[in-house]
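coords below, sequence missing:
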């Protein structure tokens, strides 16, 4: 058996040399490598917490001055209790979200993980994976690699977080950042951009949780790394 072991893999090469190999199919590789590094798991869970707190407090702030009169959020899913309390939560967690996102993005770029995992994104592969997903045939056998739909989703949510921070600054410090306010189309439009970006982020969060429920191994991967 010692010939069959390497530092990172256990390969089914021994055939009938031992009863312990009877359940291992030829060609199957059992990897013990860490797929999700520690820094990624930490920033992932911090980001998840920060997003939930930001969204819930943001909904309370929104209810104090709705952009769309038909949209209202129940107090049971908001945070802060009132406008002042919600603002305190929002501004406090904002720093956590921004700092954590900078660490996440910098570590991804510095380690080369961003390029390896998310690029290239080929339109043909995206269409093929989308068709497979709609037919319920999109496979998730290898969680170490992202399919084209996952790549697009993560790229979109990264851009969305950048835009939600910039639009938030335009709303919060409209006088101090006049150029940013102008680029957003004015204060009122900045609020709309902020709301739309929040909606995209919430939609991603919901779909993300649904996918985890369908593929429970992905949750273990984000907890223990492999």
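Structure received. Computed from a predicted model, the values in this text were never measured in an experiment. Residues are numbered from 1 along each chain as shown.

contacts and neighbour counts: CA atoms only from here.
Noted.

how far away from the center of its chain is stretch 71-85?
In this view, stretch 71-85 has its centroid 24 Å away from the chain centroid, taken as C-alpha atoms, centre = their mean, to the nearest Å.

just the element for the residue most central in space within the chain, please.
The chain has residue 154 as the residue nearest its centroid, 6.0 Å off, counting by C-alpha atoms, centre = their mean. Using DSSP states H and E, residue 154 sits in helix 148-172.

so which bits of that helix are buried?
Taking 16 or more other C-alpha atoms under 10 Å as the basis for neighbour counts, the residues of helix 148-172 that come out buried are 148-152, 157, 160-171.

check stretch 122-136 too.
If you call a residue buried by 16+ other C-alpha under 10 Å, then stretch 122-136 has these buried ones: 126, 129, 130.

list the contacts of the first one.
With contacts defined as C-alpha atoms under 8 Å, 6 or more residues apart in numbering, the neighbours of residue 126 are 148, 149.

in the following helix or strand past the helix holding residue 154, what counts as buried?
Moving toward the C-terminus from helix 148-172, the next helix or strand (DSSP H and E) is helix 178-183. Of the residues in helix 178-183, those with enough neighbours to count as buried (16+ other C-alpha under 10 Å) are 180, 181.

residues making contact with helix 178-183?
For helix 178-183, the external contacting residues (C-alpha under 8 Å, 6+ apart) are 166, 167, 170, 171, 174, 187, 190.

can you give me how far it is from the chain middle?
Going by C-alpha atoms, centre = their mean, where helix 178-183 is centred and where its chain is centred differ by 28 Å.

after it, next one along is what?
Toward the C-terminus, helix 178-183 is succeeded by helix 187-214 as the next helix or strand (DSSP H and E).

one more to weigh against that first structure:
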């Protein structure tokens, strides 16, 4: 008897909380970075400034207002994502485990274009990057509080080694997040189906394809 082909079914690669938080994060980070560049321009710590047309707010007061407004959106989104990921098992299931050996192996595979991509499964490099950007997010929060309210959060300022050091930490943590975003976008360009999955949650695949992918 000739076997029947496997029926198509909808497999959710990314659940709705992940997708919603992802796109809110995108908009919030654009607002945070552009308003942050405007704040930086008012008192730069390096010998360069950002073009005025890449900033948000128009002037220092506007930059700060936008930065604080978007900060609350980003904080609420991050809190929801962290709580959901913890209680749903998303962190444990998708971001762990990984080791230096597995990161090195997958890095070599990626550089030699031999790293297979499976929708819904993170390789060791991705796990390291996503875990790292969460750490950078914590650094941005703590250093940002130190810069925003140095008197009220004097203990945090002391932990960072002073107000000026907190500004450097904030700048480099932001730069690290931007590097993550650039790498993330490049990976999406290399594997366009990941963009579709983040929009729709998944695609119709057969049972046999699910085993391979």
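That came through fine. Not measured: the values here are computed from a predicted model.

TM-score for the pair, please.
After superposition, the two chains reach a TM-score of 0.91 (TM-score structural alignment, normalised by the length of structure 2), with 202 aligned residues with a C-alpha RMSD of 1.5 Å.

ok so, going back, excluding chain neighbours, what is closest to the aligned partner of the residue nearest to the centre of structure 1 in structure 2?
Pairing criterion TM-score structural alignment: the partner of residue 154 of structure 1 within structure 2 is identified as residue 130. Here the nearest residue to residue 130 of structure 2 in space, its sequence neighbours aside, is residue 95; by C-alpha to C-alpha, 6 or more residues apart in numbering that works out to 7.4 Å.

just tell me what that neighbour corresponds to in structure 1.
In structure 1, the residue matched to residue 95 of structure 2 (TM-score structural alignment) is residue 118.

what's the burial count for that match?
Residue neighbour count, defined by other C-alpha atoms under 10 Å, stands at 18 for residue 118 of structure 1.

so how far is residue 53 of structure 1 from it?
In this structure, residue 118 of structure 1 lies at 27 Å from residue 53 of structure 1, with C-alpha to C-alpha, to the nearest Å as the measure.

before we move on, what about residue 224 of structure 1?
Applying C-alpha to C-alpha to residue 224 of structure 1 and residue 53 of structure 1 gives a distance of 24 Å.

what's the answer for residue 44 of structure 1, then?
Counting by C-alpha to C-alpha, the gap between residue 44 of structure 1 and residue 53 of structure 1 amounts to 14 Å.

neighbour count winner among these two?
Using other C-alpha under 10 Å, the more surrounded residue of residue 44 of structure 1 and residue 53 is residue 53, with 22 against 17.

skipping adjacent residues, who's closest to whichever residue in structure 2 pairs up with that one in space?
Under the alignment (TM-score structural alignment), residue 53 of structure 1 pairs with residue 31 of structure 2. If the residues on either side of it in the chain are set aside, residue 31 of structure 2 comes closest to residue 70, at 6.4 Å by C-alpha to C-alpha, 6+ apart.

and the one you found, what element?
The secondary structure element spanning residue 70 of structure 2 is helix 60-88 (assigned by DSSP H and E).

now that helix on structure 1. Mean distance?
When structure 1 is overlaid, helix 60-88 of structure 2 sits 0.6 Å from its aligned residues on average, using mean C-alpha distance after the TM-score superposition for structure 1.

what's the following helix or strand after that helix?
Past helix 60-88 of structure 2, heading to the C-terminal end, the next element that is a helix or strand (DSSP H and E) is helix 90.

which residues does that next one contact?
Under C-alpha under 8 Å, 6+ apart, the answer for helix 90 of structure 2 is residue 84.

just the angle for the very next helix or strand once past that helix relative to helix 124-148, thanks.
Reading on from helix 90 of structure 2 to the C-terminus, the next helix or strand found by DSSP H and E is helix 100-111. Per axes from the mean of the first three to the mean of the last three C-alpha atoms, to 10 degrees, the angle that helix 100-111 of structure 2 makes with helix 124-148 is 100 degrees.

mean distance, helix 100-111 of structure 2 to its aligned residues in structure 1?
With mean C-alpha distance after the TM-score superposition for structure 1, helix 100-111 of structure 2 departs from structure 1 by a mean of 1.0 Å once superposed.

one step back: can you name every helix or strand that the helix holding residue 154 of structure 1 contacts?
Contact here means 3 or more C-alpha pairs under 8 Å, 6 or more residues apart in numbering; DSSP states H and E; on that basis helix 148-172 of structure 1 packs against helix 113-118, helix 123-134, helix 178-183, helix 187-214.

so which bits of the helix or strand following the longest one are buried?
Sequence-wise, the next helix or strand downstream of helix 187-214 of structure 1 (DSSP H and E) is helix 217-224. In terms of neighbour count (16+ other C-alpha under 10 Å), helix 217-224 of structure 1 has its buried residues at 218, 221, 222.
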